[in-house]
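Participant: Structure for the following, please:
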Amino acid sequence: MKIAFYGSSLLSSYWNGAATYYRGILRALAERGHEISFYEPDAFDRQQHRDIDPPSWARSVVYPATIEAVQGVLAEARDADIVVKANGVGVFDRELLEGIVAHANRQALKIFWDVDAAATLDEMRADPGHPVRAALPDLDLVLTYGGGDPVVDAYRGFGAAECVPVYNALDPSTHHPVPPDPRFACDLAFLGNRLPDREARVEEFFLRPAALLADRRFLIGGNGWDSKAMPENVRHRGHVFTAEHNAFNCTPRAVLNVARDSMAHIGFSPATRVFEAAGAAACLITDAWEGIELFLKPSEEVLVARDGQDVAEHLAMLDAERAQAIGRAALARVLAEHTYDQRGDRLDALLRDRVLARRVAA
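Facilitator: Sure, this is the predicted structure:
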């Protein structure tokens, strides 16, 4: 089937944490016979910070960030069997969402794919005129990056015909163990962009342990942190390209995951970083959120921290042997249960079933 996908960026992870998620799940769908066209705007300097060239498994369309160009790419939706608008494109989000409804052919499956569902739902509760609320009656399906039953129930409460979580996962061909790289040598590393709804949690779970453990080395990667005051034992790396993620995860004694406020509040929302780190056999320390045990077993496959004090205590007691054992166990778990190949099987079956149902009804 032909899929027209309107998202933030497939080619660049620059200010675009969903990039590896898009790549993993869409590549899995392409391997199952789907023809994918991915439409992304030339915005936020993403094209100047590409991680990958246009892939062989998808048609990549980069369009100028103008309303005229938006109308041009939306016109191509009429030829697709499945039309998807992802949230967080960053420019013309309302026009793109309204456009897939207006331009998709009558038999096409129309999908809103929410990679930040908890935050979107908060916005919808506060704004009766929110574009997603307005579009739900005309959409056939909502897919989400995570969130479990709380997100599914909330979307159904707003009138979604159907809501299905499609969780992050591992692409073993992209994220896997590699030799350590001295550029990333430290005791604890964190990778994530500086965002308003994450910064306070980074202060608690990363900067506070750094202040408590002055004799340990800490490394922070991601955009926006260069102007942030930090303890002297914290090094700032800046943007870390996807090709460097394996070394970033494999080299430190441990790596840290810090959820954004909304995802931590609702739970069941493992970030891409969780699976990237596990895929590299890294020892992962994560802030506590409901549902972690569905993905990794606490104390054996991941270390869970309620606050910065817990992070500091985990790190103080973590020797190389235990760190390596946790990393190996995490890698085995995600290879067995959480790969994009497995996600692709389930999503492929779901999409084919829903498209067939629409054709029969028509």
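
Participant: Going by C-alpha atoms from here, please, whenever you check contacts or count neighbours.
Facilitator: Fine.

Participant: tell me what the longest strand along the chain is packed against?
Facilitator: As assigned by DSSP state E, the longest strand anywhere in the chain is strand 35-42. In terms of contact count using 3 or more Cα pairs under 8 Å, 6 or more residues apart in numbering; DSSP states H and E, strand 35-42 is assigned the packing partners strand 2-6, strand 59-64.

Participant: what angle separates the shortest one from strand 35-42?
Facilitator: This means strand 2-6. Counting by axes from the mean of the first three to the mean of the last three Cα atoms, to 10 degrees, strand 2-6 points 20 degrees away from the direction of strand 35-42.

Participant: Need the contact partners of strand 2-6.
Facilitator: 34-40, 76-77, 79-86, 89, 96 (Cα atoms under 8 Å, 6 or more residues apart in numbering).

Participant: Out of those residues, which end up buried?
Facilitator: In the contacts of strand 2-6, burial by neighbour count holds for 34-40, 77, 80-86, 89, 96, counting by 16 or more other Cα atoms under 10 Å.

Participant: List the buried residues of stretch 258-276.
Facilitator: When burial is assessed from 16+ other Cα under 10 Å, stretch 258-276 yields the following buried residues: 258-264, 266-276.

Participant: sorry, back to before: indicate which one of the helices and strands packed on strand 35-42 is closest to residue 196.
Facilitator: Taking Cα to Cα as the criterion, residue 196 comes closest to strand 2-6 out of these, the separation being 25.1 Å.

Participant: before we move on, back to that, quick one: contacts of the longest strand of the chain?
Facilitator: For strand 35-42, contacts defined as Cα under 8 Å, 6+ apart pick out 1-10, 26, 30, 57-65, 73, 89, 91.

Participant: In PyMOL, how would I select just the buried ones from those residues?
Facilitator: With 16+ other Cα under 10 Å as the criterion, this PyMOL line picks the buried residues out of the contacts of strand 35-42:
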select buried, resi 1+2+3+4+5+6+7+8+9+10+26+30+57+58+60+61+62+63+65+73+89+91
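
Participant: Is there a neighbour count for residue 66? I'd like the number.
Facilitator: If you count neighbours by other Cα atoms under 10 Å, residue 66 ends up with 14.

Participant: if we can go back for a sec, and the longest strand of the chain, how far from the chain's centre?
Facilitator: Relative to the centre of its chain, strand 35-42 is centred 17 Å away, using Cα atoms, centre = their mean, to the nearest Å.

Participant: so where do the helices sit in the chain?
Facilitator: Taking DSSP state H to define them, one finds helices in the chain at 19-31, 67-74, 93-103, 117-126, 131-135, 148-157, 199-202, 208-212, 245-250, 261-266, 272-279, 308-317, 320-337, 340-361.

Participant: Okay, buried residues for the third one please.
Facilitator: Buried residues in helix 93-103, counting neighbours by 16+ other Cα under 10 Å, are found at 93-94, 96-101, 103.

Participant: Following up with a second sequence; could you model it the same way so I can compare the two?
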Amino acid sequence: MKIAFYGSSLLSSYWNGAATYYRGLLSDLARYGHRITFYEPDAFDRQQHRDIDPPPYAEVKVYSATLEAMRSVAAEAAGADVVVKASGVGIFDDELLQGVIAASRPEAIRIFWDVDAPATLAEMRSNPDHGLHRAMPELDLVLTYGGGPPVITAYEQFGARRCIPIYNALDPSTHHPVPPEPRFAADLAFLGNRLPDREARVDAFFLDAAIRLPGRRFLLGGSGWESRGLPTNVHHLGHVYTREHNAFNTTPLAVLNIARESMAAVGFSPATRVFEAAGAGACLITDAWDGIELFLEPDKEVLVARDGREVAEHLAALTPVRARQIGEGAKARISADHTYARRGSEVDAILRSEAKRKGTLTPARSVA
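Facilitator: Here you go, the predicted model:
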């Protein structure tokens, strides 16, 4: 099928945590014969911080961050069999959603793909005029980055015909063990941009642990922390490009995952970093959230902490041998059960089912 996908950015992970999610899913969907065009705005300096060149699995169209340019690319939805509007494009989101729905053909499969469902649902609850309320009757599917049963129920209550979580996963061709790099040497590393509903949790889980273990070295990667006062044993790296993630995950004794407040509250929302770290064989410590055991087994494949004190306790007790055992367990589990090849197959099956339901599109050929 011909897919028109409107998202934040496929080419750049700069202030764009969904980049590797898009890459993993779309590269696998292309294997099923789908022809993908990805539309992304030239906004937030992302084009000046590209991680990849336009990939072979998708045509990428970068448009100016203007209303006129947005309307022009929205009109191209008319030629697609599947039209996807992702959340968090960052500019003209409501107008873009309205535009692609209006332009798409009635027989096309119309999808809203939510990469931050807890935040979107909170906005919908507080704003009766939210664009999704108006768009929901026209949508065939809502797909989400995660969220499990709570998100499914909430979207169905808002009128979604069908809501299906498509979780993050591992692309083993891009995230895998590599030799360590001295500049990433640390006892504990955390990678995440400074965001309003993340900062307090970084304080509680990462910085608190650093204060409790003054003799240990901590690494903080991500944008926005430049103006933040940090403990003396915390070294800030700034933006870490996706090409550097393997070394960032492989080198430290352990890496830390901290869910944003909204995602931790809902649960069932493992971040991309969880799968990247596991794919690199890293020893992962994560904050506690409902559903972790669906992806990794606590104490065997991941260490779970409820606060900074427990993070510090895990780290203080961790030996290189124990860290290696946990990392190897995580890599084996994720490689077996949670790859983008599995996710791509799932999405392809969903599209074929929708094509059959609507009775007007020819389903794409399945990969043998």
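
Participant: rewinding a little: just so I know, which of the helices of structure 1 lies nearest residue 179 of structure 1?
Facilitator: Distances from residue 179 of structure 1 to each of the helices of structure 1 were compared by Cα to Cα, and the smallest falls on helix 245-250, at 7.0 Å.

Participant: Determine the set of other helices and strands touching that closest one.
Facilitator: Counting by 3+ Cα pairs under 8 Å, 6+ apart, helix 245-250 of structure 1 packs on helix 272-279.

Participant: Tell me who's in contact with residue 359 of structure 1.
Facilitator: Taking Cα under 8 Å, 6+ apart, we find residue 359 of structure 1 in contact with residue 107.

Participant: Roughly how far does it sit from residue 345 of structure 1?
Facilitator: The gap separating residue 359 of structure 1 from residue 345 of structure 1 is 21 Å, by Cα to Cα, to the nearest Å.

Participant: likewise residue 86 of structure 1?
Facilitator: When Cα to Cα is applied, the distance between residue 86 of structure 1 and residue 345 of structure 1 equals 20 Å.

Participant: same deal with residue 101 of structure 1?
Facilitator: According to Cα to Cα, residue 101 of structure 1 stands 27 Å off from residue 345 of structure 1.

Participant: tally of neighbours for residue 55 of structure 2?
Facilitator: Neighbours of residue 55 of structure 2 under the rule other Cα under 10 Å: 12.

Participant: Next: residue 56 of structure 1.
Facilitator: The local packing count at residue 56 of structure 1 equals 9, with neighbours defined by other Cα under 10 Å.

Participant: follow-up on the earlier one: what would the helices and strands packed on strand 35-42 of structure 1 look like in CSV with distance to residue 245 of structure 1?
Facilitator: What follows is these, written out as CSV (distance: least, Cα to Cα, whole Å):
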stretch, distance to residue 245 of structure 1
strand 2-6, 26
strand 59-64, 23
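
Participant: for the ones you listed, which one sits closest to residue 301 of structure 1?
Facilitator: Nearest to residue 301 of structure 1 among these is strand 2-6; the distance by Cα to Cα comes to 34.5 Å.

Participant: with structure 2 superposed, average distance for that closest one?
Facilitator: Relative to structure 2, and after both are superposed, strand 2-6 of structure 1 has an average distance of 0.3 Å to its aligned residues, where the measure is mean Cα distance after the TM-score superposition for structure 1.

Participant: and that strand, how far out from the chain's middle?
Facilitator: 19 Å.

Participant: again with stretch 143-159 of structure 1
Facilitator: On Cα atoms, centre = their mean, the centre of stretch 143-159 of structure 1 falls 17 Å from the chain's centre.

Participant: Next, the distance between the ends of that stretch.
Facilitator: End-to-end for stretch 143-159 of structure 1, by Cα to Cα: 14 Å.

Participant: got the buried residues for it?
Facilitator: Going by 16+ other Cα under 10 Å, stretch 143-159 of structure 1 has these buried residues: 143-148, 151-152, 154-155, 158.

Participant: before we move on, what about stretch 210-224 of structure 1?
Facilitator: 210-211, 213, 216-223.

Participant: would a markdown table of those residues with distance to residue 121 of structure 1 be doable?
Facilitator: Formatted as a markdown table, those follow (distance: Cα to Cα, whole Å):
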| residue | distance to residue 121 of structure 1 |
| --- | --- |
| 210 | 34 |
| 211 | 35 |
| 213 | 38 |
| 216 | 39 |
| 217 | 38 |
| 218 | 34 |
| 219 | 33 |
| 220 | 30 |
| 221 | 29 |
| 222 | 26 |
| 223 | 26 |
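
Participant: Those: which two are farthest apart?
Facilitator: Between all members of those, the longest pairwise span (Cα to Cα) is found for 213 and 223 and amounts to 24.4 Å.

Participant: show me what contacts residue 292 of structure 2?
Facilitator: Residues near residue 292 of structure 2 by Cα under 8 Å, 6+ apart: 268, 270, 298.

Participant: and it, how far is that from residue 341 of structure 2?
Facilitator: Counting by Cα to Cα, the separation of residue 292 of structure 2 from residue 341 of structure 2 is 21 Å.

Participant: Go through the buried residues of helix 93-103 of structure 1 and say which is closest to residue 199 of structure 1.
Facilitator: Using Cα to Cα, the shortest approach to residue 199 of structure 1 within these belongs to residue 93, at 24.7 Å.

Participant: Would you mind confirming that that closest one is in contact with residue 99?
Facilitator: No: the pair residue 93 of structure 1 / residue 99 is not scored as a contact, 9.6 Å apart, by Cα atoms under 8 Å.

Participant: So residue 1 of structure 1 is in contact with residue 34, correct?
Facilitator: Yes: the pair formed by residue 1 of structure 1 and residue 34 meets the contact definition of Cα under 8 Å, at 4.9 Å.

Participant: The residue lying farthest from the centre of structure 2: what's its closest spatial neighbour, skipping adjacent residues?
Facilitator: Using Cα atoms, centre = their mean, the residue of structure 2 lying farthest from its centre is residue 215. It sits 33.2 Å away. Leaving aside its chain neighbours, residue 215 of structure 2 sits nearest to residue 233 (7.4 Å; criterion: Cα to Cα, 6 or more residues apart in numbering).

Participant: Also residue 63 of structure 2?
Facilitator: For residue 63 of structure 2, ignoring the flanking residues on the chain, the nearest one in space by Cα to Cα, 6+ apart is residue 41 at 4.9 Å.

Participant: Quickly note the distance from the one you found to residue 48 of structure 2.
Facilitator: The spacing between residue 41 of structure 2 and residue 48 of structure 2, counted by Cα to Cα, is 12 Å.

Participant: Compare these two (neighbour count), which wins?
Facilitator: residue 41 (24 against 11).
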